[in-house]
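Engineer: mind looking at a prediction? Sequence and model below.
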Amino acid sequence: MGFTGQCRCGQVHLQLQCDAPGPLYACHCLNCQRWSGSAFALHMLCPAEAITVSGSMLTYSHATDGRTSTQYACGTCFTRLFNETDAAPGMRVLRASVLHGADRLPPLAHIWVKRKQPWITLPETVPQWPESPTPEDFAIAISQQLRTTSL
């Protein structure tokens, strides 16, 4: 099974080869707000090899708190597609909104909620953290959420 997506202008296409989409979460940090120009960004964790891209991309690398993140965007319309970070080797953080049918994928968690816009109300049943959770806490919460939503 796979998922497809594209940038805004259609010059870059991607294919996500997986049986099910990875965990989708909303990040409310200031960086995501600024990158997206919105209140939060929707992300999906994926193994790097699961994403195939065609089209011309630009990259931008930056360091924060001792970690380096490389952003990948369309070279024409500058739509951010995914990033790689040395905090999660072998993984890509896909911008879930570029996927066709993304509107059917609700966030399973919210991170950096201490920075969320005050007019946003989050469902109490969805895990949330004031900042970034540990990978272990995130994995536990997501697996519990997946069990709950698939019942």
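Structural biologist: That came in fine, so what should we check first?
Engineer: use CA for all of it now, contacts and neighbours both
Structural biologist: Noted.
Engineer: residues contacting Arg95?
Structural biologist: Arg95 is in contact with Ala41, Leu42, His43, Met44, Arg80, Leu81, Phe82, counting by C-alpha atoms under 8 Å, 6 or more residues apart in numbering.
Engineer: try 10 Å this time
Structural biologist: With contact set as C-alpha atoms under 10 Å, 6 or more residues apart in numbering, Arg95 has these partners: 5, 24, 36, 41-45, 79-83, 102.
Engineer: against that first model, consider the following:
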Amino acid sequence: MKLTGSCRCGAVSFEVESRTPYPYMRCYCSICRKTAGSGGYAINLMGDADSLKVMGAESKAVYNAEIDGEISPGERHFCKACGSHLWAWDPRWPELVHPHAGAIDSPLPTPPEIVHIMLAFKPDWIEVPNGPGHVHFQHYPDLSIEDWHKSKGLLET
């Protein structure tokens, strides 16, 4: 599935091919919360890095978060003009790019369940839905983005 996305002000836009287009995961870690705002919900899609096309790249900047006292090689790409977070890319997995679902302009399919991750880092003011259709993890989930899509029969060919 071809995903198109952009920042709030329109200075940066992009497109990327994705076999995993269901925005099913919500991350509550401090990096996702503080860089993307509110609950985070940032990195829950996966795309083919070779297919990424960026328009307005000169308006884009990169942030590398500090994790456990060390600067992460993972890059969080955002618009310098409006601050919108666009995607994450990590040289340890160079074939993948992770667009933020909130930056996607294409219609995304509705996931059959929501996986809440990194709940150990969730502040008290955030209420996490419970019940059918919600799965919870204190840290990382049991399945990768690709494996979750496969387990639900949702991996696009």
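Structural biologist: Everything's here; your move. If you're wondering where the values come from, they're calculated on a predicted model, not measured in any experiment.
Engineer: still on that earlier bit, got the contacts of Arg95 of the first structure as JSON lines, with distance to Arg67 of the first structure columns?
Structural biologist: As requested, the contacts of Arg95 of the first structure are exported to JSON lines (distance: C-alpha to C-alpha, whole Å):
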{"residue": "Gly5", "distance to Arg67 of the first structure": "28"}
{"residue": "Leu24", "distance to Arg67 of the first structure": "22"}
{"residue": "Ser36", "distance to Arg67 of the first structure": "20"}
{"residue": "Ala41", "distance to Arg67 of the first structure": "19"}
{"residue": "Leu42", "distance to Arg67 of the first structure": "21"}
{"residue": "His43", "distance to Arg67 of the first structure": "18"}
{"residue": "Met44", "distance to Arg67 of the first structure": "19"}
{"residue": "Leu45", "distance to Arg67 of the first structure": "17"}
{"residue": "Thr79", "distance to Arg67 of the first structure": "23"}
{"residue": "Arg80", "distance to Arg67 of the first structure": "19"}
{"residue": "Leu81", "distance to Arg67 of the first structure": "20"}
{"residue": "Phe82", "distance to Arg67 of the first structure": "16"}
{"residue": "Asn83", "distance to Arg67 of the first structure": "13"}
{"residue": "Ala102", "distance to Arg67 of the first structure": "29"}
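Engineer: any of those buried? List them.
Structural biologist: Under a neighbour-count criterion of 16 or more other C-alpha atoms under 10 Å, the subset of those counted as buried comprises Gly5, Leu24, Ala41, Leu42, His43, Met44, Leu45, Thr79, Arg80, Leu81, Phe82, Asn83.
Engineer: could those residues be laid out in JSON lines, adding distance to Ser132 of the first structure and secondary structure?
Structural biologist: As requested, those are exported to JSON lines (distance: C-alpha to C-alpha, whole Å; DSSP: H, G, I helix; E, B strand; the rest coil):
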{"residue": "Gly5", "distance to Ser132 of the first structure": "27", "secondary structure": "strand"}
{"residue": "Leu24", "distance to Ser132 of the first structure": "14", "secondary structure": "strand"}
{"residue": "Ala41", "distance to Ser132 of the first structure": "14", "secondary structure": "strand"}
{"residue": "Leu42", "distance to Ser132 of the first structure": "14", "secondary structure": "strand"}
{"residue": "His43", "distance to Ser132 of the first structure": "13", "secondary structure": "strand"}
{"residue": "Met44", "distance to Ser132 of the first structure": "15", "secondary structure": "strand"}
{"residue": "Leu45", "distance to Ser132 of the first structure": "14", "secondary structure": "strand"}
{"residue": "Thr79", "distance to Ser132 of the first structure": "24", "secondary structure": "coil"}
{"residue": "Arg80", "distance to Ser132 of the first structure": "21", "secondary structure": "strand"}
{"residue": "Leu81", "distance to Ser132 of the first structure": "21", "secondary structure": "strand"}
{"residue": "Phe82", "distance to Ser132 of the first structure": "18", "secondary structure": "strand"}
{"residue": "Asn83", "distance to Ser132 of the first structure": "16", "secondary structure": "strand"}
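Engineer: which of those lies closest to Gln145 of the first structure?
Structural biologist: Using C-alpha to C-alpha, Leu24 is the member of those that sits closest to Gln145 of the first structure, with 11.1 Å.
Engineer: need the contact list for that closest one.
Structural biologist: The neighbourhood of Leu24 of the first structure, defined by C-alpha under 10 Å, 6+ apart, consists of 42-46, 93-96, 102, 105-110, 142.
Engineer: Thr79 of the first structure now?
Structural biologist: For Thr79 of the first structure, the set of contacting residues under the criterion of C-alpha under 10 Å, 6+ apart consists of 6-10, 12, 36, 57-58, 72-73, 95, 98.
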